[in-house]
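K.L.:
coords please:
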Amino acid sequence: MRRVGIVTASDKGFHEKREDRSGEEIRRLIRELGLEVAIWEVVPDEEERIKEVLIRMTDTEGVDLVLTTGGTGLAPRDVTPEATRAVIHREVPGIPEAMRLASLRQTPYGMLSRGVAGLRGKTLIINLPGSPKAVRECLEAVLPVLPHALETMTGEFGDHGESSSKQKS
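P.N.:
Got it, this is the predicted structure:
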């Protein structure tokens, strides 16, 4: 079973002044996909703290997918994309492009999201916005490709575009 880490970047959430509804929405959607939430952390909006938890989840905890929520906007303390870019080895630009497109269908504010996605080793990291509604819209846009992405990045993808689970014997 694929293991997922959730990182909520929120000063108020970290100081328990706000409930982490966005992280909860991620957990709900991930469970529907049949994935296991192995670790979930709330960190302050600090680039170094976000980088530390991303590195620990990927390198030490060995999760297959890290989904972050929060810190992708234009506020001075919104630094999740910078932290993510600092730790990934390769970007996957189509994922945030699809999420922004899904958001733009709902609101013009979707163009203000700065979220990124990329690979660190064999872990996919995706930045999601901070509101539960935006998390749902964005994650629903990419959920259909996540199983294929996870198979591909771990080398489980078969020849000629067939996933290992669909290959003919």
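K.L.:
switch to C-alpha atoms for all contacts and neighbour counts from now on
P.N.:
OK.
K.L.:
This structure: helices as residue ranges?
P.N.:
Using DSSP state H, the helices of the chain run over 11-14, 21-32, 47-55, 80-87, 94-104, 132-142, 146-153.
K.L.:
quick one: the third one to helix 80-87, angle?
P.N.:
Angle of helix 47-55 versus helix 80-87, following axes from the mean of the first three to the mean of the last three C-alpha atoms, to 10 degrees, is 60 degrees.
K.L.:
before we move on, the earlier item: nearest approach to Asp64 belongs to which of the helices of the chain?
P.N.:
Closest to Asp64 of the helices of the chain, according to C-alpha to C-alpha: helix 146-153, at 7.2 Å.
K.L.:
ok so, going back, save the helices of the chain as CSV, and put in mean neighbour count too.
P.N.:
CSV is the format used below for the helices of the chain (neighbours: other C-alpha atoms under 10 Å):
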stretch, mean neighbour count
helix 11-14, 17
helix 21-32, 17
helix 47-55, 19
helix 80-87, 21
helix 94-104, 20
helix 132-142, 20
helix 146-153, 16
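K.L.:
Please produce JSON lines containing those, extended by distance to Val66.
P.N.:
Formatted as JSON lines, these follow (distance: least, C-alpha to C-alpha, whole Å):
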{"stretch": "helix 11-14", "distance to Val66": "18"}
{"stretch": "helix 21-32", "distance to Val66": "11"}
{"stretch": "helix 47-55", "distance to Val66": "8"}
{"stretch": "helix 80-87", "distance to Val66": "10"}
{"stretch": "helix 94-104", "distance to Val66": "13"}
{"stretch": "helix 132-142", "distance to Val66": "12"}
{"stretch": "helix 146-153", "distance to Val66": "11"}
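K.L.:
Second chain to compare with the first, below:
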Amino acid sequence: MIKIGVITASDKGARGERVDLSGPAIKEMVASIGGEVIAYAIVPDDQILLQAKLKEYADELRVDLIFTTGGTGFSPRDVTPEATLAVVDRLAPGIAEAMRLASLKITPKAMLSRATSGIRGKTLIVNLPGSPKAVKECLEVILTALPHGIEILRGEAQECARP
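P.N.:
Prediction:
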């Protein structure tokens, strides 16, 4: 099983003014890779609060994978990538690049995504967009590759090469 944490970054969601549809979409889709969401939170668009929740999930709950949703655009309150970059030890740029590349085939606005991805200890952190439709589109691109990355982080797999 892949232990997953989901963090929705949304001022309105945190205040109860908007129903989060992206978090449940993630939960539904990760089942296809043997993932189980064991932690879920809606946090305001606040870098310090986001960083604290990312650290909690990675360091205390020791989840294998954290998906954030929301806060990756150009709004001054969109600080999810900055929170992620502040807590990761190493970057994993190919994941965000793959999502942007696939999303560009759907909409030119995909180039406006500032999503990032990286590794904290043995936890992979991936920023997803805030829209449920975009979350599903992005997860369709990356989900099949993530279990292997998790196996490598856990020390269960050594190489990516095919025989």
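K.L.:
Figure out which of the helices of structure 1 is closest to Leu67 of structure 1.
P.N.:
Nearest of these to Leu67 of structure 1, taken as C-alpha to C-alpha: helix 21-32 at 7.8 Å.
K.L.:
Identify the residues contacting the closest one?
P.N.:
By C-alpha atoms under 8 Å, 6 or more residues apart in numbering, the residues outside helix 21-32 of structure 1 that reach it are 6-8, 36-37, 40, 67, 69, 130-132, 135-136, 139.
K.L.:
Next, the mean deviation of that helix compared to structure 2.
P.N.:
When structure 2 is overlaid, helix 21-32 of structure 1 sits 0.8 Å from its aligned residues on average, using mean C-alpha distance after the TM-score superposition for structure 1.
K.L.:
what's the offset of that helix from the middle of its chain?
P.N.:
11 Å (C-alpha atoms, centre = their mean, to the nearest Å).
K.L.:
tell me the angle it makes with helix 132-142.
P.N.:
Taking the same axes, to 10 degrees, one finds that helix 21-32 of structure 1 is oriented at 30 degrees with respect to helix 132-142.
K.L.:
how about helix 21-32 of structure 1, which residues of structure 2 does it hit?
P.N.:
Aligned by TM-score structural alignment, helix 21-32 of structure 1 corresponds to residues 21-32 of structure 2.
K.L.:
So what touches stretch 127-141 of structure 1?
P.N.:
21-23, 25-26, 29, 67-73, 80-81, 84, 96, 98-100, 102-103, 113, 115-117.
K.L.:
what stretch of structure 2 does it fall on?
P.N.:
The aligned range for stretch 127-141 of structure 1 is 127-141, by TM-score structural alignment.
K.L.:
Next, count neighbours for Gly34 of structure 1.
P.N.:
10 (other C-alpha atoms under 10 Å).
K.L.:
brain fart, Gly70 of structure 2
P.N.:
Gly70 of structure 2 has 24 neighbouring residues, counting by other C-alpha under 10 Å.
K.L.:
And the one 5 residues further on, by the same measure?
P.N.:
Counted with other C-alpha under 10 Å, the burial measure for Ser75 of structure 2 works out to 8 neighbours.
K.L.:
and what of Val7 of structure 1?
P.N.:
If you count neighbours by other C-alpha under 10 Å, Val7 of structure 1 ends up with 23.
K.L.:
Setting aside sequence neighbours, what's the nearest residue to it?
P.N.:
Residue nearest to Val7 of structure 1 in three dimensions, not counting chain neighbours: Thr68, with 4.5 Å by C-alpha to C-alpha, 6 or more residues apart in numbering.
K.L.:
What of Ala96 of structure 2?
P.N.:
Thr116 (5.4 Å).
K.L.:
Also Glu19 of structure 1?
P.N.:
That would be Gly13: by C-alpha to C-alpha, 6+ apart, it lies 6.1 Å from Glu19 of structure 1.
K.L.:
where does the one you found sit relative to Gly118 of structure 1, distance-wise?
P.N.:
Separation of Gly13 of structure 1 from Gly118 of structure 1 (C-alpha to C-alpha, to the nearest Å): 25 Å.
K.L.:
just Gly110 of structure 1 next, same as before
P.N.:
In terms of C-alpha to C-alpha, Gly110 of structure 1 sits 20 Å off from Gly118 of structure 1.
K.L.:
my read: Gly13 of structure 1 touches Val42, true?
P.N.:
Yes. The criterion here is C-alpha atoms under 8 Å, and Gly13 of structure 1 meets it with Val42 at 6.6 Å.
K.L.:
before we move on, the earlier item: out of Gly110 and Gly118 of structure 1, which sits in the busier spot?
P.N.:
Between Gly110 of structure 1 and Gly118, counted using other C-alpha under 10 Å, the more crowded position is Gly118 (23 against 19).
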